[in-house]
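> pasting a predicted model and its sequence here:
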Amino acid sequence: MKPPYSTILTVLTWIAVFSSDGAAQPTWPSSIDELEDVMFLGSGYRSRGFHSFVTPCSASPDGPGRQTAAEWLRAGFHDMATTDIYYANKGIVHGGIDASLAFELNDGEDIGAGFNSTLLVYANFFNSRLPVADLIALGVYASVRACSGPVIPMRGGRIDATAAGPLGVPQPQNGIGQFTNQFARMGFNVTDMIAMTACGHTLGGVHAEDFTNIVAPGTAPNDFQLFDDTLEFDNNIATRYINGPDTDALSIGISTASGRNSDFQVFSADNNATLQAMTVPAVFNSMCISILQRMIETVPPTVTLSAVIEPYEVKPAGLQLTLLSGGTQLTFSGDIRVRTTVRSAAQISSVQLLYTDRNGASVSTPIDTVVAGTASGFDDSFSFYSFSVDLPVTTSISSFTVLITGTDGTTETYDNNGGGFPISDSVIVQTPQSCVNNGDLTVVAAVRSSVTTPVNMTVTEKVPRKAGSPTPSPVPSLVSTTLDMVQGDTIGPYNIYSASYSIASVAGTKYGVASGSFSDTFKDASDLGTTCGSLNVSEPSSTSSSIVSTSSTSVSSSPIVSTSSTPVSSSPIVPISSTPTIGAYSFQGCYTEADSTRALTGASFFNYTGMTLEQCATECVGFSYWGVEYGGECYCGNSLNTGSVLATNQGDCSFVCPGNSYEYCGAGNRLEMYLLSSLASSPSSISSTGTTQTLHIVPSAGLYNYYGCYTEGDGDRALGAAFYPSDTNTIEDCVAACSPYLYAGAEYGRECWCGNSFGAGSAPAPDSDCSMVCTGNQYEYCGAGNRLSVYIMNGTFAGGSAGSIPASSSQISSIPSSPGSSSTATSATAAATQTGATIKPSIGKYAYYGCQTEATNIRALNEASYYNYTSMTLEMCASDCGGYAYWGVEYGGECYCGNSLNAGSTNATESDCSFLCPGDDLEYCGAGNRLSTYYLTE
């Protein structure tokens, strides 16, 4: 049935009111440059790889029953949904797209694994120039576009929250009155509410695991029921609701009996008028463009968003000046990115830089370029043109314009909105003389002698937020450190400065140098080598000034052809090949991913601009295996998961490493795989006693016993009294080195830390977190990144399993076994100062029974119930259920009582009950379909 003309007219009028404004080319450099790169460079040369997580539309690294695109779209709504526009002018939390979702995952309103996995992906792209809030908005754009939906206009400039927002995400069990009020609080009327729900529910569906009273387990493929019949972004959600067959689990089915048929309630709020209009594809797309743009542009009034982002027609990338030995010349290098969406690369004859010297005078000789590679996004394509040329220090450079000459002889000049593309030679990071070795970052800079202000180095690291911290989050915090640099030699008109700083990992670490208003910043530590080069005061005997290509995405060994008349350097081309050994690791071949999971799941690191095999080997030190995939993705592990096998065609691993054009770095679904050489040559090593050794937690060594796996502290080392790093580290060596101290801890494979007490914030972690192999013994575990395998002198506790809290022997107590369980659980009571949530063994007359699932088509406990989503505690539920044999807290704020557990309720993994109690964040209050359950002992 077609919607009435009046309804369509009303909807189209609504769309026109909220249409986006025009977009203009930004002036480079711009605050949105990092966001623009991630948004448009989906694959290819200098690509950022953001699109790969949602391409194709069905993609999910977590296997069947998941759809990353749907999870990204849903994350955008949940982050926005705590908005309260009525507080906008009162100086109180406003909400909106502000990444507060990262702190709200245990509040009972954000059920499902998709939120955590989404934020973990965003955490890889997050940096000082790209907030998580912008990534959440960008995820909405990418998820819709990857699934053949329309382009959602995107702006940048959001600001990340530092704590959770208020509760208020709409839940399926809410009535239409509450839905209407909640959307009004967000700033949306009834039509908006219907449109946003339909546009959000065109992707994804409902997981039976999380919502058993909406989708019964075992009734849908992979226990995942789609809202409509397709994975794509289309209007089937509307047409099937209006015309049938409607399969939306939030509209029909068992959700109606439990009052959770929220889509039916929302869609029928205006007698289906809006849904009828949305059965027209053009109307559906137009309404979704408008409402989703408004959704991601819901921000606090203090935030000013940029103009709608369009790709630059011409944009510099990776520009760098470098002072050469002798101080008479500077090398100027980098790439020029040219948009080829309308004008194809085949129509371009040459790309040249016309530049002015450091005093602003034009230089007659242009800088020529060579083709370096191509990249593309959802709707645009780009070609990169590389250059590297030596310039006299005396004249140098201050700005340039880009001249593009077509194959038909026509020319176009791009002048950066009239001002030219600026370059400063006052402060220069000397990349060849900078390096990272064993965690020590050394930075060298050349500073013009005319600059007299102090010279500083800034290092920004991603520091994981601890689970027990006041603001736990899967997204790390950015910690910046500023250091004074020390002046050394004077070379030509430059003074040379240097500084060193110890970093935990090169992954995600940025550094830079500044002096007054001059700076050279936002450099990737992962791009540096392990050896610092020299910079001589004396000039070399001869110098050259030729144009050379800096990289190539081609696997072919054919020479790169210059697009200008200037000859390319005639140095021989080194063929790309597989590297037999990298450090202690041997090449195993080109491997596939595993079945429904990653081949290697121990750790992962990403660098889509500078990845090399050597970098991945460094990041995965301590693991048995590592492999590089898709050019810039590094994965580590101690075993290959089922299904990962040698690829039939070893040439499948054809992507060139972005940081070394002579190495291969895997491909899509293909890993360039390496294994510890000792394991490769002897898979089952025999000990001196004739026993086959296996990788294990060392139970005791010398006078020390295993104490557990621990996190680092909050801004402080867990064990900071002494430090003994070693590339031959073992547990035996570490406890021997720490013999004067009570505790010894092995971390990151090669590090040994000692102390007599733990630093603030250090908390127990699952043993499985301490998964790195000791650099000196491949059969022993030595912690991991931000995880220590801890040992105590003369200790008696050998704990550390998930859910337990290792303590001194005097603190260990027994917890009664759950009824029906044959095992007796042991744990430790909380220390005097509890630093994180724990499973409480008893609450008054009740003892802990376990983490339980709901029953089959009925509540596990159904004789009484109480709700408090803002201040629920275990003690509150115990009081409300006084006299019942059992009680349990679910979903953070729901308390259920009963004298028996109904059929179908079974024991679940303890870690499933992961929601923190809203009234006490040191207690666990179940989760979705999971109850933290207690039983009466008297």
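Yep, it's here.
> when you work out contacts or count neighbours from here on, use the C-alpha atoms and nothing else.
Fine.
> the nearest residue to Tyr896 once chain neighbours are set aside: neighbour count?
In space, and not counting its chain neighbours, Tyr896 is closest to Ser865: 4.4 Å by CA to CA, 6 or more residues apart in numbering. Look at Ser865: counted by other CA atoms under 10 Å, it has 17 neighbours.
> enumerate every residue touching Ser865.
Glu894, Cys895, Tyr896, Cys897 (CA atoms under 8 Å, 6 or more residues apart in numbering).
> what helices and strands are in contact with the host helix or strand of Thr197?
Assessed by DSSP states H and E, Thr197 sits inside helix 190-200. Under the contact criterion of 3 or more CA pairs under 8 Å, 6 or more residues apart in numbering; DSSP states H and E, helix 190-200 touches helix 176-186, helix 262-267, helix 273-277, helix 281-296.
> okay, pairing it with this:
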Amino acid sequence: MIAAVACGHTIGGVHRVNNPTITSTTNQGFDLTRTTFDNGVAVEYRDGVLTNPLAQPYNPNLPATSSDSRIFGSDGNVTLNRYAASQDDFFTDCVSVFSKMFNEAVPSSTTLTAAIEPYPVSLNMVVSLRAGAFHIQIGNARLYGLEGQWATFDVVPFDRDGIAFSSAQITALWTVRALRTLSNGANIQVRDFVTKSPGVSALTGISSVSVKLVMNDGSTYSSAGGHERVSVEDSINIDTGAAYTCIYTDPVTSAVGVNITIQVYSPLGYSAADKVEVYYEDSTDSTRLTYGAPIKASYRSSRPDTPYVYYGVFVPDITAINFGNFAARITRSTGVVSIDNRRGIFFKQEALNDCVAGATVPTPAPQPTVDLGRRAHGRRFTGHCPLKGWSRCQGVCVNTQSNIESCGGCIGMGGLDCTTLEGDVSCLMGVCVRH
């Protein structure tokens, strides 16, 4: 066990993002030569150099920080002192323990493939839709093993039609940070990039991001697999802006709900054949393996001058259905399914902002169903409505821009009850709309 831990912890380290209670350093190495396979982990342990975040003095309130030191000391430090005194002994025992792991623990029928080599040029990014615009909060372009072989290294976005952004557009919308280098055996050169506020407009859209790498001989790098370009998925996106997807507290019942706005790519306009749904994790299941019944989204409106339309879901009381983290999906008439689930992580409802009072379509306030609207009549206000832009109709505060029973105003004061119309109707910006 001592050899397995010491040999396994002579390279690498502990990442803060995964273990914030163990280290405050982004990536704290197990020893000072974290990229070199040597006996440094033993030498530093013997000499009292506390580099290894897992070989600290025992702390009963945080025993994880001494997990290595307790194993190392289990034989009175005899083995670690031997490793510190002789790197040859260390290597010999590492070969032995790794051989046992690979040759005895792994079935003899197992065949190892060739070592996996990183792509010479690759991209990684997280794209989101916020307040009607596309944003890249985290993006990086990486070069592996190409140091000294290239002349220019740029990150270029392409619009919806596949046309590269102009220099002026990139300057206005793009921040590409200074080149940085990582050394993990081989040098990795990285350019980090993000979008500037207010993001990339849905009018132009963004279809992909590519690395443009001009080599020293004047050629432009291109791989057979196209790994230097990453496509942007815009078939379906949850808009996380505060005026779009947000926590809504009912002014009458104080029930906490959530309003979700979903943008769908639909160049021919609204299609009744598209099935848009929100699916969610059961908040009572800590394993996050139980899901509630999918909630069908309702069409809300089109986005003028863009190929997108809005759908919405309003959950009036998240505790009533154990509504936890959520995602969205669309099933086209062809059977093709697209999802927006934050790359498998899901959107966290507890991270959402409160809804903006008085906003219209896509509205953060509920677009009430008939049942929800009628239920609200159980309690009535006699004073002014607490939310800006709302009206008191028959003793109930409502948003007349979206309330299905008081659309455009109170009944008798210019408003209409959309529920009296036939078909699937809703109130959009104060107007009854049949879908």
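Thanks, I have the structure now. Since this is a predicted model, take the numbers as computed values, not measurements.
> what TM-score comes out when they're superposed?
Here the superposed chains carry a TM-score of 0.48, computed using TM-score structural alignment, normalised by the length of structure 2; 281 aligned residues with a CA RMSD of 5.2 Å.
> so the residue nearest to Tyr896 of structure 1 belongs to a strand, correct?
Yes. Using DSSP: H, G, I helix; E, B strand; the rest coil, the assignment for Ser865 of structure 1 is a strand.
> about what we covered before: now the helix or strand immediately after the helix holding Thr197 of structure 1 in the chain: buried residues?
Next in sequence after helix 190-200 of structure 1, counting helices and strands by DSSP H and E, comes strand 205-207. By 16 or more other CA atoms under 10 Å, the buried positions in strand 205-207 of structure 1 come out as Gly205, Val206, His207.
> and the closest residue to Thr413 of structure 1 other than its chain neighbours, how far from Glu34 of structure 1?
Of all residues beyond its chain neighbours, the one nearest Thr413 of structure 1 is Leu403 (4.6 Å), with distances taken as CA to CA, 6+ apart. Distance, Leu403 of structure 1 to Glu34 of structure 1, using CA to CA, to the nearest Å: 24 Å.
> what do you get for Thr7 of structure 1?
Here Thr7 of structure 1 is placed at a distance of 42 Å from Glu34 of structure 1 (CA to CA).
> now do Asp484 of structure 1
For Asp484 of structure 1, the distance to Glu34 of structure 1 - CA to CA - is 27 Å.
> let me know how buried Ser498 of structure 1 is, in neighbour terms.
Number of residues near Ser498 of structure 1 (other CA under 10 Å) recorded here: 22.
> residue contacts, Ser519 of structure 1?
Per CA under 8 Å, 6+ apart, neighbours of Ser519 of structure 1: Ser426, Val427, Ile428, Gly512, Val513.
> before we move on, back to that, quick check: angle from the helix holding Thr197 of structure 1 to helix 281-296?
Comparing the axes of helix 190-200 of structure 1 and helix 281-296 via axes from the mean of the first three to the mean of the last three CA atoms, to 10 degrees yields an angle of 100 degrees.
> hmm, who's touching helix 190-200 of structure 1?
Residues outside helix 190-200 of structure 1 that contact it (CA under 8 Å, 6+ apart): 73-74, 180, 183, 237-238, 263, 266-267, 269-270, 274-275, 284, 287-288, 291-292.
> out of the residues you listed, which are buried?
Buried among those (16+ other CA under 10 Å): 73-74, 180, 183, 237-238, 263, 266-267, 269, 274-275, 284, 287-288, 291-292.
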